[in-house]
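**Q** Could you work out the structure for the sequence below:
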Amino acid sequence: MRTFATPDRCLRRRAESGGLACVVRSAYPDPGDRSRRVACLRSVSPRVPAPTSDLFAKTAPAGPRVVPVLVPVALDVAYSYRVPLDGDAPVGSIVEVPLGPRRVLGVVWDEEPGGRGLSTGDNRLREIVRVFDVPPLAPAMRRFVDWVGRYYLVPRGMVLRMVLRAPEALEPEAPVRGVRRAGPPPERLTAARARVLEVLAGDFAWSRGGLVAAAAVSASVVDGLIAQGTLEEVWLPSGLPPGRPDPSYGARDLNPDQAAAAAALRAAVAEGGFRVDLLDGVTGSGKTEVYFEAVAATVAAGRQALVLLPEIALTAEFLDRFVARFGVKPAEWHSDVAPKTRARVWRGVATGDVAVVVGARSSLFLPFADLGLVVVDEEHDGAYKQEDGAVYHARDMGVVRGRLGDFPVILASATPSLESWVNAEQGRYRRLSLPSRAGAGRPPAIVALDLRRPAPERGRFLSPILAAAVRDTVAAGRQALLFLNRRGYAPLTLCRSCGHRFECPNCSTWLVEHRFRGVLTCHHCGHTVRRPDSCPECGELDALVACGPGIERIAEEAAELFPDARRLVLSSDLPGGTARMKLELAAFAKGEADIVIGTQILAKGHNFPLLALVGVVDADLGLAQGDPRAAEKTFQLIQQVTGRAGRSEAGARAFVQTRAPEHPVLRAIIAGDRDGFYDSEIAERRRAGLPPFGRLAGLIVSADAREPAFAQARALALAAPQQDEVTVLGPAEAPIAVVRGRHRFRLLVQVARHVDLQAFLRRWMAAAPAATGGVRVQIDVDPQSFL
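**A** Model prediction:
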């Protein structure tokens, strides 16, 4: 059972700040333990006076009610606060509380078994300032916050911060001043006034700004009509109520494989309860249309649905497909959404007015009123792992949220992660297969081009065979895609006279040349300098040489080889940002360009109907890494990007340039042997005890200087508890040893699947010396990056 305790440091803070005390949770209930779960949901009751036999004795007044409040700061504890005598704060209420000299948001958390938490000093506790008029966080959402914090060893306050990410939503939007028809037309009816009255026909009210724009008049015209009594001012509610998706609006005809999978998903929604379905379909098989049927069933049942996408800001096409199927746009949640819109979405989700959200990984922490389905599209994508701040994996936590909320989860991909593949093989997930493309499309024929013979011309990176194929494709009125997963013009710039290499002063990496902007940039810390004309070391003019290709260099080569073709270059760091990429992706999909050159953003589920040729410029790029998932990631990326071709007709081709055509990954891609690759990779992982047959956790120790970072890392290694089937590797200097001026060392923990990794890490951190002097230790459970 969990108990409350009052640490000495919190008693000191209470005395200093006027009565603030804190409550510490010593353990957490297992989400699967129903008895404990029920206990955690009991509300806090005021102290009840003992019965007395004296009928005329005065009853002692009940003491003030005390509740635990979790605040969004980097702490794992809930603080105790008094509820005002004239108010109420049910469990889950979002409140404003004093914390030291400031006021912060918080959530009334679940009562600890055993009572009120503090037996003395209640009169010195600080009081809740305000209870916001929004629905309380649901029990499943509170359990989810506890679960994420416990699994990733992240303070629950940091997890709660992601839930309370839109504080503007806690206040209702102020009404907007508007106007409506109130009296007869004015005696002098000008053309401008007539247009205003025409817009106001039908007894509708308009905002002042909207009326001025719709009638194409000046504000003074509207003011004049108000002064004459023709119009009157009214208050209008802010924002339009969200349109509710119509499950029957644009239902599509599905092929037999799609229909069978859709029926299974609709049945899962109708039955209710937790289950995970892996929608495993080849690229272009229509997975989106299939899981739309599950979304439709969820909406028809009056519940909410969440669709996670790895790059929501780049998938305008997905939103168009949603509108075509349901008649309205879904609510969006990602970093490009304006703050006011985010507030409306957050509040609409909490009240249940928003039925469907399409969002990035952070949308998993929205406070849904009645979430009934989570869909994780492109579930294999590495973008679902949050690496900074509160570390978590949205795919895995989507499954956890389904388990805690007792509703179905759908994972969709043409190249499933090895974890999901094994779960399906072992029966934990149900596999729904779409083995063929929808419509007339056929997967492209994949050909390996050995760059060792014949090699590209000196100074070029496209082989003659690939260049000729692009030329023929464009001449036939079709489109070509050139893929290289490397931003900028070149990864390294050096002086041919003295050998000077341009390095980042804050990181142990080379500066990447971006010739389009004329700068050298670090992709880790953002340090940027102008590309000089002379070497800063020896002063030699015109001696700087770009080494290796980036997509800008491939674009330059394409301009020389195909001068008459319309070309686009797409990368996340080009000027114009997300808005430009949306427009250019849409333009390419419509056939307004002949050749697109880009990075991995082109592999994110886009549909290019006219694309007939894909050229992978360097297939070996992802294989030369010390990453246990390197083979899996390379296979998924190349399979996804080549799968963009041949969506609307047969005859598409893909050329894969490599210097290692005998590599097992490339052999599997060229042979189209997806199942064989998975079988081979699973066997390797099983032998090595790597995920999903074992578990990993990374510890990253960083400091402003190398010595204290190494000393802390070494002390951590020495303090590691000895335990069977647990291996601690390191410390070793990180592959990128310095990032943003901080020196980094890594330790890696490898345990057998059945070992409680979190319990081991907690014992280790409790036994290890505390980090001091600016040294930081970050724990990364289930790491995806090893740099």
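
**Q** From here on, just use CA atoms for contacts and neighbour counts.
**A** Noted.

**Q** Just confirm residue 220 is within a helix.
**A** Yes - applying DSSP: H, G, I helix; E, B strand; the rest coil, one finds residue 220 inside a helix.

**Q** And it, how close does it get to residue 235?
**A** According to C-alpha to C-alpha, to the nearest Å, residue 220 stands 19 Å off from residue 235.

**Q** likewise residue 246?
**A** 30 Å.

**Q** before we move on, back to that, who has more neighbours, residue 220 and residue 235?
**A** Using other C-alpha atoms under 10 Å, the more surrounded residue of residue 220 and residue 235 is residue 235, with 14 against 10.

**Q** here's the other one to compare against:
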Amino acid sequence: MSRARVLVLNSALGPLDYRVPHGMHVEPGSIVVAPLGPRQLTGVAWEAERMPSDAEVGDNRLRNLLAVADAPPLAAPLRRLVEWTADYYLAPPAAVVRMALSSTSALEGSRTAVEYRATGHVPDRLTPQRAQALERIGDRQGLIRELATIADVSDAVIRGLVKAGAIEGVEVDIDSPFPVPDADHAPPALSDDQRAAADTLVAGVRADAFAPTLLDGVTGSGKTEVYFEAVAEAIRAGRQVLVLLPEIALTEPFLKRFHDRFGCEPVAWHSGLRSTQRRRAWRAISTGEARVTVGARSALFLPYARLGLLVVDEAHETSFKQEDGVHYHARDVAVMRAKFEGCPVILASATPAIETRHQVALGTYAEVKLPARFGAAQMPTIEAIDLIAEPPERGRWLSGRLVGGIAERLEKGEQSLLFLNRRGYAPLTLCRTCGHRFQCPNCTAWMVEHRLTRRLACHHCGHVEPVPRLCPECKEEDTLVACGPGVERIADEVAALFPEAKTAVVTSDTIWSPAKAAEFVGRMEAGDIDIVVGTQLVTKGYHFPNLTLVGVVDADLGLDGGDLRAAERTFQQIRQVSGRAGRGEKPGHVFIQTHAPKAGVMQALVTGDAEAFYAAETEARAEAGAPPFGRYAAIVVSSEDQAAAMETARLVGRAAPEVEGMHVYGPAPAPLAMLRGRHRYRLLVHARRALDVQDVIRAWLGALDWPAKVRVAVDVDPYSFL
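**A** Down below sits the predicted model:
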């Protein structure tokens, strides 16, 4: 190539042409360093015919590329995925490519680092902390910070041991190889149903062709063990596997189960990794050395060399939808990646999304069912508690029947879980004297009281402030009152009712890393926790055989807000958390506290008739032309200047094209009318399924100009309507 079209990592720019210097080898997918004015930008060489440029430039005006990165080129299937994602979600291609090149240090070639290990020498001055450090470090090796964490001492203690000769530095290649999983390390004893399901998935891997399959199994049916057999087959065939998980907190329990089955841990990819860990993982994935990767949605765009299987675990989870930057849905993009790679994809879920079930009904996806729990475990008994007929005591949130159930489990030495999907102590704090309500200064949202940290926090922008002693409005003292319950308030009530019980609060505030998740799992398995009070973080992925009671504190909470998926999401969430009960040989019981026990979603949960619930929801969606039978796209206009945002939203609304089968609603202030200091207006596009709504919106917005201080974002297939 004498010239190359390069997609530089700047979303404001389109593809640019450069000259390829003599002796430099550049091919489509090559990662290059390109000059742009005085700067040097990373970019990817692309096929010119697939990435049109706004203006053709003569060869004599081209600037030379500066370098080619010491990394494999992005393969054609990944480049096709970038193009599809950018086109479908109306995102700049550069923003999508940036997700594939998410470790800049990985492009710098091989590197070494100094790690430290004990020498066996005992220093003359052996303080208690030094002795503890040497004992806990043992034969481990790592960076000073890592050894300090292992030993639970300060960095200074480790540095002192280095000076004393008790610990020495060794130069290591930071890209040391990952262990290779052994497909035959510890094969499980599967039931007949599990074996039949596993054989179907294994056959899909052997066929080595695109084949989307829904693995639909009730909670506790052993879906993970079943798809592990497909993972094992891909390992035997020398191909790579990607397993997507919806939450970082689920990574640690998964790693343990994987280690037990395959003899080593997979390569992990999530936001909690250090830059050196990300670099090592990225390079191992790009060369094919990393055989199995488990990660959050961002792992989907990594440059796998030989991808042979994709698994989306808990595929119904809404957290697979990216709400910032590129608004993609990892479940749907995973199916497209498998299509471009020509490999099978497994969507595993106990409560599949209606969109996925519709694809099964159309015959686009195959379905494998696991209708019963593994072994002696039975599905829990579920009953609703009518909060109108059986209200809790005044000032309390747990009904008498639920409290009695917890007391019974404590007497038996069994564990209980109370679920409330609301972090903090209370969702609203107000002054009982003047009525002042604490609202976030950056968002139209109430500040949530967190008593564990003595802070008021906004869960949308992260703003925090201390709880004041006086009301800021009327200056009265001791007049602030917490309204409504959060998990911390429920934990306080549990502590008052059962002072001897060991209670744990499990939310993203307390379980913020895989290490914290591992600590929680260890305490549960050791019986060090009697009662768990948690948010949706505990609804999936965990297996505690001694947990026999689940109480849903407020089952109606998720039905507020008018979201088209509200009933489905409530059903999925409560069914998932119900599945934590009775996963061992002891029977499980679930209490659902609700003000509407006759509502369809509550009846479906109590009777276990998921098919009737899904049939009714699907029919309602079809009548409304809602997904999967119709299409939605949200256009969100935002600016720090409210007048500019409003005017631009009106401009967009006035320019809305008249297209058969498409309706535009709005503009109107968004339910969250201000977010992170920006005023927001929304338009909602509703179109028939067959309409290429992306082309319509692209032409519509492309013809408009708005001030630079205004941001116009498009969310195709939105999940959040805030």
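
**Q** Need the TM-score between these chains.
**A** Here the TM-score for the pair of chains, by TM-score structural alignment, normalised by the length of the second structure, is 0.92; 698 aligned residues with a C-alpha RMSD of 2.9 Å.

**Q** how about the helices in the stretch 601-722 of the second structure?
**A** 610-624, 642-654, 693-702 (DSSP state H, counting those that start in this stretch).

**Q** any idea which of these is most buried?
**A** helix 642-654 (a mean of 19; mean count of other C-alpha atoms under 10 Å).

**Q** I'd like to know which elements it is packed against.
**A** With contacts defined as 3 or more C-alpha pairs under 8 Å, 6 or more residues apart in numbering; DSSP states H and E, the packing partners of helix 642-654 of the second structure are strand 630-639, strand 662-675, strand 678-688.

**Q** Out of the ones you listed, the one nearest residue 534 of the second structure is which?
**A** Distance to residue 534 of the second structure, taken as C-alpha to C-alpha, is lowest for strand 662-675 among those, at 25.6 Å.

**Q** Can you tell me what sits against stretch 462-481 of the first structure?
**A** Stretch 462-481 of the first structure is contacted by residues 449, 451, 454-457, 554, 561-562, 565, 591, 593-598, 610-615, 617, 655, 657 when judged by C-alpha atoms under 8 Å, 6 or more residues apart in numbering.

**Q** I'd like to know which of those residues are buried.
**A** 449, 451, 456, 554, 565, 591, 593-598, 610-615, 617, 655, 657 (16 or more other C-alpha atoms under 10 Å).

**Q** In helices, which of those fall?
**A** Per DSSP state H, helices hold the following members of those: residue 554.

**Q** Please narrow the buried ones among the contacts of stretch 462-481 of the first structure to those residing in strands.
**A** 449, 595, 596, 597, 598, 611, 612, 613, 614, 615, 655, 657 (DSSP state E).

**Q** The first one reaches residue 654, doesn't it?
**A** No - assessed by C-alpha atoms under 8 Å, residue 449 of the first structure is found out of contact with residue 654, at 10.2 Å.

**Q** Need the overlap of contacts for the two.
**A** Counting by C-alpha under 8 Å, 6+ apart, nothing touches both residue 449 of the first structure and residue 654.

**Q** okay if I get the ones in strands among the buried ones among the contacts of stretch 462-481 of the first structure as JSON lines plus distance to residue 69 of the first structure?
**A** As requested, those are exported to JSON lines (distance: C-alpha to C-alpha, whole Å):
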{"residue": "449", "distance to residue 69 of the first structure": "62"}
{"residue": "595", "distance to residue 69 of the first structure": "56"}
{"residue": "596", "distance to residue 69 of the first structure": "53"}
{"residue": "597", "distance to residue 69 of the first structure": "52"}
{"residue": "598", "distance to residue 69 of the first structure": "48"}
{"residue": "611", "distance to residue 69 of the first structure": "55"}
{"residue": "612", "distance to residue 69 of the first structure": "58"}
{"residue": "613", "distance to residue 69 of the first structure": "58"}
{"residue": "614", "distance to residue 69 of the first structure": "55"}
{"residue": "615", "distance to residue 69 of the first structure": "56"}
{"residue": "655", "distance to residue 69 of the first structure": "58"}
{"residue": "657", "distance to residue 69 of the first structure": "58"}
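
**Q** Pick out whichever of the residues you listed sits closest to residue 144 of the first structure.
**A** Nearest to residue 144 of the first structure among those, with distances taken as C-alpha to C-alpha, is residue 598, at 37.9 Å.
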